[in-house]
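Enquirer: Take a look and give me a structure for this.
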Amino acid sequence: MSKHQGQIVEYVVRRNGYSLSDLANELKVNRRTIYNWFKSESLRTDIIFNVGKVVRHDFSNEFPEMFVTEEFELKPKYFKPNIETAEQSSYKDKYITLLEKYNDLLIAQAFCLQE
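Expert: The predicted model follows:
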């Protein structure tokens, strides 16, 4: 029985948590094409290879008849620092501090009301 290549590729992509929109953008295809590949029983070698490069997965394990490990030179992907995340973290810290002060005021007020 032959392997359903599309399902195997889909499993790897989804297991790695890679966004299908990001995958489509990286491969310069639309999302519909990605879904069609997942449904396809056999895929061209270059498609599997390119998907593997984008999601940083060595498909030589799943398809040893098509690839050798050396083909998938998985260099660390460069990620730009997300400035929004740093700003959001700063706002989050300020928000938590403000909530803690508000909580202290409520406790103090409740204590005063009990006396």
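Enquirer: drop to CA atoms for contacts and neighbour counts, all remaining ones
Expert: Fine.
Enquirer: Give me the buried positions along the helix ranked longest in the chain.
Expert: Secondary structure of the chain per DSSP state H: the longest helix is helix 83-114. Buried residues in helix 83-114, counted by 16 or more other Cα atoms under 10 Å: none are found.
Enquirer: what does stretch 25-34 give?
Expert: By neighbour count, and taking 16+ other Cα under 10 Å as the criterion, the buried residues in stretch 25-34 are Ile34.
Enquirer: What is the end-to-end distance of it?
Expert: End-to-end distance for stretch 25-34, by Cα to Cα, to the nearest Å: 10 Å.
Enquirer: Same check on stretch 38-58?
Expert: Termini of stretch 38-58 sit 17 Å apart (Cα to Cα).
Enquirer: What are the contacting residues of it?
Expert: Stretch 38-58 has contacts (Cα atoms under 8 Å, 6 or more residues apart in numbering) with 3-7, 9-10, 12-13, 16, 18, 23, 26-27, 37, 59, 66, 69, 72, 74.
Enquirer: Next step: those restricted to helices.
Expert: Counted as lying in helices by DSSP H, out of the contacts of stretch 38-58, are Gln5, Gly6, Gln7, Val9, Glu10, Val12, Val13, Leu23, Glu26, Leu27, Trp37.
Enquirer: structure for this one too, so we can compare:
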Amino acid sequence: MNIHVGREIEKVLRDSGLKKAEFARRINTSPRNVYSIFKREEIKTDLLKIISEVLNYNFFSLYVNSIKYKEPSILIRKPNSTRSKVMITLELDGRPETLEQSIRQLKKINNAL
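Expert: Now for the predicted structure:
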């Protein structure tokens, strides 16, 4: 899903009822530059943070909701022996909830052995 952040800002500004000149003043730019912002497909995060605060809308959520996360994968190899030795490889994406989910899965595996 491609996000044209400028168009999204324009929609939220229009719905807010705030005048473009006042919006420009609050984000410390010229009214002319506001039209330039509307045309942008990308925007620097520091400016997007200010715009989010001024319009009371979290534009960052547009990006987070469009990201498809992979489920963590667990590869289990049990060697040919009578011992309960299991080799596990975890693939994590850096999110705390992924680690927590992986730990729960490991506990289930341990109980099954």
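Enquirer: what's the TM-score here?
Expert: TM-score of the superposed chains, computed with TM-score structural alignment, normalised by the length of the second structure, equals 0.52; 65 aligned residues with a Cα RMSD of 1.6 Å.
Enquirer: among the contacts of stretch 38-58 of the first structure, which ones are buried?
Expert: The buried subset of the contacts of stretch 38-58 of the first structure - by 16+ other Cα under 10 Å - is Gln5, Gly6, Gln7, Val9, Glu10, Val12, Val13, Leu23, Trp37, Phe59, Phe72.
Enquirer: Including distance to Arg31 of the first structure, could those residues go into TSV?
Expert: Output for these, formatted as TSV (distance: Cα to Cα, whole Å):
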residue	distance to Arg31 of the first structure
Gln5	18
Gly6	14
Gln7	16
Val9	15
Glu10	13
Val12	16
Val13	13
Leu23	8
Trp37	10
Phe59	21
Phe72	24
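Enquirer: what's the closest non-adjacent residue to Arg31 of the first structure?
Expert: The shortest distance from Arg31 of the first structure to any non-neighbouring residue, by Cα to Cα, 6 or more residues apart in numbering, is to Ala24 (5.6 Å).
Enquirer: which residues touch the one you found?
Expert: Here Ala24 of the first structure is in contact with Asn30, Arg31, Ile34 (criterion: Cα under 8 Å, 6+ apart).
Enquirer: ok, now how distant is the first one from Glu62 of the first structure?
Expert: In other words, Asn30 of the first structure. Using Cα to Cα, one obtains 25 Å as the distance from Asn30 of the first structure to Glu62 of the first structure.
Enquirer: does Leu90 of the second structure count as helix, strand or coil?
Expert: Following DSSP: H, G, I helix; E, B strand; the rest coil, the label given to Leu90 of the second structure is strand.
Enquirer: That one contacts Thr98, doesn't it?
Expert: No: the criterion here is Cα atoms under 8 Å, and Leu90 of the second structure misses it with Thr98 at 10.2 Å.
Enquirer: With neighbour numbers in mind, choose between these two.
Expert: Using other Cα atoms under 10 Å, the more surrounded residue of Leu90 of the second structure and Thr98 is Thr98, with 17 against 14.
Enquirer: and the more buried one, which of the three is it?
Expert: Recorded secondary structure, Thr98 of the second structure: helix (three-state DSSP).
Enquirer: Return the member of the buried ones among the contacts of stretch 38-58 of the first structure nearest to Glu84 of the first structure.
Expert: Glu84 of the first structure lies nearest to Leu23 out of those, by Cα to Cα, at 22.5 Å.
Enquirer: who's in contact with the closest one?
Expert: By Cα under 8 Å, 6+ apart, the contact set of Leu23 of the first structure is Val51, Val54, Val55.
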